[in-house]
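> model the following, please.
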Amino acid sequence: MMLSFFDQFMSPTYLGIPLIALALVLPWTLYPTPTPRWLNSRLLTLQGWFINRFTQQIFMPINPGGHKWAVMLASLMVFLTSLNMLGLLPYTFTPTTQLSLNMGLAVPLWLATVIIGMRNQPTAALGHLLPEGTPVLLIPVLIIIETISLFIRPLALGVRLTANLTAGHLLIQLIATAAFVLLPLMPTVAILTATVLFLLTLLEVAVAMIQAYVFVLLLSLYLQEKRL
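A predicted model of the protein is given here:
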């Protein structure tokens, strides 16, 4: 019986319980918790350095009013990176390949930036719908286009993350299947295919981290646009 390559993206269940809940909780148990000691371990020091550098990089161009989002976006970055990386392990499930999960993260955060921008700076928030110096005849058309682009943003956030991870997993499975089939027929070609698979796996590790960073970076740019 031939299974579809897309079966790996189905949410697994055990005794009727969806295991996606376990996959979402697991990353938080893998990170060490800070201790009251004066000197931390090397792992804790590296973890703190990474989070501090990431937070400084993301919030450097944002006004001080938007710095209250630092804890949320830094936690989201670590969470998405962990889910993406754990999904590359054998016999694991990647929750971020599910569009429903990604949209569940993208829509509330995007909507929060819009609502807070409308509450704090309504003139600046609405001003993005109409660029300065627009001819009078183009005003209705540009307002419609900018409004559509505003509401497409959460869809772009969710689809980008889903599409990149899904495409990478499919390529890995296709090349791994080809290497397994070619091994008894053409061992040399199978070894070359396995080498390509190894390089693609390294690329997917980079993609897993980059896509989490891009997701959070775009949210920070939306905050900067609202001038919080």
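> when you work out contacts or count neighbours from here on, use the C-alpha atoms and nothing else.
Will do.
> got the contact list for L157?
N102, M103, A106, F215, L218 (CA atoms under 8 Å, 6 or more residues apart in numbering).
> tabulate the residues you listed in CSV, adding columns for secondary structure and neighbour count.
Listed next are the contacts of L157 as CSV, based on DSSP: H, G, I helix; E, B strand; the rest coil; neighbours: other CA atoms under 10 Å:
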residue, secondary structure, neighbour count
N102, helix, 22
M103, helix, 20
A106, helix, 21
F215, helix, 22
L218, helix, 15
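> what's in contact with stretch 27-44?
F79, S82, L83.
> list the buried ones in it?
For stretch 27-44, burial by neighbour count (16 or more other CA atoms under 10 Å) applies to P27, L44.
> L202: neighbour count?
12 (other CA atoms under 10 Å).
> now do the contacts for it.
With CA under 8 Å, 6+ apart, L202 has no contacts at all.
> now swap in M118 and tell me
Counting by CA under 8 Å, 6+ apart, M118 has contacts A125, L126, K226.
> which residue packs closest to the second one, ignoring adjacent ones?
Nearest residue to L126, sequence neighbours excluded (CA to CA, 6 or more residues apart in numbering): M118, at 7.7 Å.
> name the element that neighbour belongs to?
M118 belongs to helix 99-120 when assigned by DSSP states H and E.
> gap between the residue most central in space within the chain and L165?
Centroid-nearest residue in the chain: A212, 3.4 Å away (criterion: CA atoms, centre = their mean). Shown here: A212 relative to L165, a distance of 11 Å by CA to CA, to the nearest Å.
> for comparison, sequence B:
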Amino acid sequence: MLSFFDQFLSPTFLGIPLMALAITLPWTLFPKPLAQWATNRWLTLQSWFINSFVQQIFQPVNVRGHTWALILTSLMVFILFTNMLGLLPYTFTPTTQLSLNMAFAVPLWLATVLIGLRNQPNHALAHILPEGTPPALVPVLICIETISLFIRPLALGVRLTANLTAGHLLIQLIATAAFVLMPIMTTVAILTGMLLLLLTLLEVAVATIQAYVFVLLLSLYLQENV
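As a prediction, this is how the structure comes out:
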């Protein structure tokens, strides 16, 4: 019998890992802008979504941080489409791999920290020691704030991985239960199938929310350093 966790292994074909194909697949679904004045409904919806997202994310961010709009918007769309495609049958979700999520989280988090140290070093270092701290608590608070600073990228990657992994496992468990119960207790199997449908809708919402939260936290880290 196969393990339930085998669905999170990178698929291979003739011994060749298909991880790169799974990562590049979402980009093929994006509609390309047209040279015409009037665009179709799909392009209009995409433009409205991107404009609304950029306005909401970067409204509290300083003007110098608006240069990050392109990279964070692209990251949001990529994670969103990757999560959605992973819900289809016989597909693979790259964002269930901690290595991929950490590859996104660590460089972007480190870039925000380096920007803060370069542009406003005093303000960036002031987060480590809050103003008015008693002298006896200074070493303890410095250690705690330093640990909390370095744990941010780990929290970003683990949050996305854990939420998607838990949802996929739960869907597979309930789907297996419905398949096993179908010849034995048909009514219970139908009710289980309805529960599976509701859980799938919930997982779609989770996939959208987790992509938004990932980029939102990065924008908050950027807001502290610009």
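> picking that back up, kindly indicate the member of the contacts of stretch 27-44 of structure 1 with the most neighbours.
Most surrounded of the contacts of stretch 27-44 of structure 1: other CA under 10 Å gives L83, at 23 neighbours.
> how much does whichever strand or helix holds it stray from structure 2?
If you go by DSSP H and E, L83 of structure 1 is part of helix 70-86. With mean CA distance after the TM-score superposition for structure 1, helix 70-86 of structure 1 departs from structure 2 by a mean of 0.2 Å once superposed.
> buried sites along that helix?
Buried residues in helix 70-86 of structure 1, counting neighbours by 16+ other CA under 10 Å, are found at 70, 73-74, 76-86.
> do the same with stretch 2-20 of structure 2
For stretch 2-20 of structure 2, by 16+ other CA under 10 Å, it's Q7, F8, S10, P11.
> ok so, going back, the residue nearest to the centre of structure 1 is in contact with M77, isn't it?
Yes: between A212 of structure 1 and M77 a contact is recorded at 5.8 Å, counting by CA atoms under 8 Å.
> still on that earlier bit, got any residues that touch both of A212 and L165 of structure 1?
N84.
> which residues are contacting the helix holding L83 of structure 1?
23-24, 27-28, 51, 54-55, 59, 92, 94-96, 165, 205, 208-209, 212-213, 216.
> now the angle from that helix to helix 99-120?
170 degrees (axes from the mean of the first three to the mean of the last three CA atoms, to 10 degrees).
> one step back: so which strand or helix has the residue nearest to the centre of structure 1?
Residue-wise, A212 of structure 1 maps onto helix 187-226 under DSSP H and E.
> so how far is that helix off the chain centroid?
Mean-position distance between helix 187-226 of structure 1 and its chain equals 10 Å (CA atoms, centre = their mean, to the nearest Å).
> same deal with stretch 95-114 of structure 2?
10 Å.
> also stretch 32-47 of structure 2?
26 Å.
> same thing with stretch 152-169 of structure 1?
Worked out by CA atoms, centre = their mean, stretch 152-169 of structure 1 lies 8 Å from the chain centre.
> so where's the longest helix in structure 1?
helix 139-182 (DSSP state H).
> that older thread, closest to Q47 of structure 1 among the contacts of L157 of structure 1?
F215 (20.1 Å; CA to CA).
> which residue sits closest to that closest one, ignoring its sequence neighbours?
With CA to CA, 6+ apart, the residue lying closest to F215 of structure 1 is L157, at 6.4 Å.
> and for T208 of structure 2?
L80 (5.8 Å).
> any idea how far L87 of structure 2 is from L100 of structure 2?
Taken as CA to CA, the span from L87 of structure 2 to L100 of structure 2 is 18 Å.
> I misspoke; the intended subject was A124 of structure 2.
Taking CA to CA, one finds A124 of structure 2 at 28 Å from L100 of structure 2.
> more neighbours, those two?
Neighbour count, other CA under 10 Å: between A124 of structure 2 and L100, A124 has more, with 18 against 14.
> what's the mean deviation for the strand or helix carrying the more buried one versus structure 1?
Per DSSP H and E: A124 of structure 2 is located in helix 121-126. Mean deviation of helix 121-126 of structure 2 relative to structure 1 after superposition (mean CA distance after the TM-score superposition for structure 1): 0.4 Å.
> quick check: buried residues in that helix?
A124.
> what comes into contact with it?
Counting by CA under 8 Å, 6+ apart, V113, G116, L117, E224, N225 sit against helix 121-126 of structure 2.
> mark which of these are buried, thanks.
V113, G116, L117, N225.
> circling back: what's the angle between the longest helix of structure 1 and helix 70-86?
Going by the same axes, to 10 degrees, helix 139-182 of structure 1 makes 30 degrees with helix 70-86.
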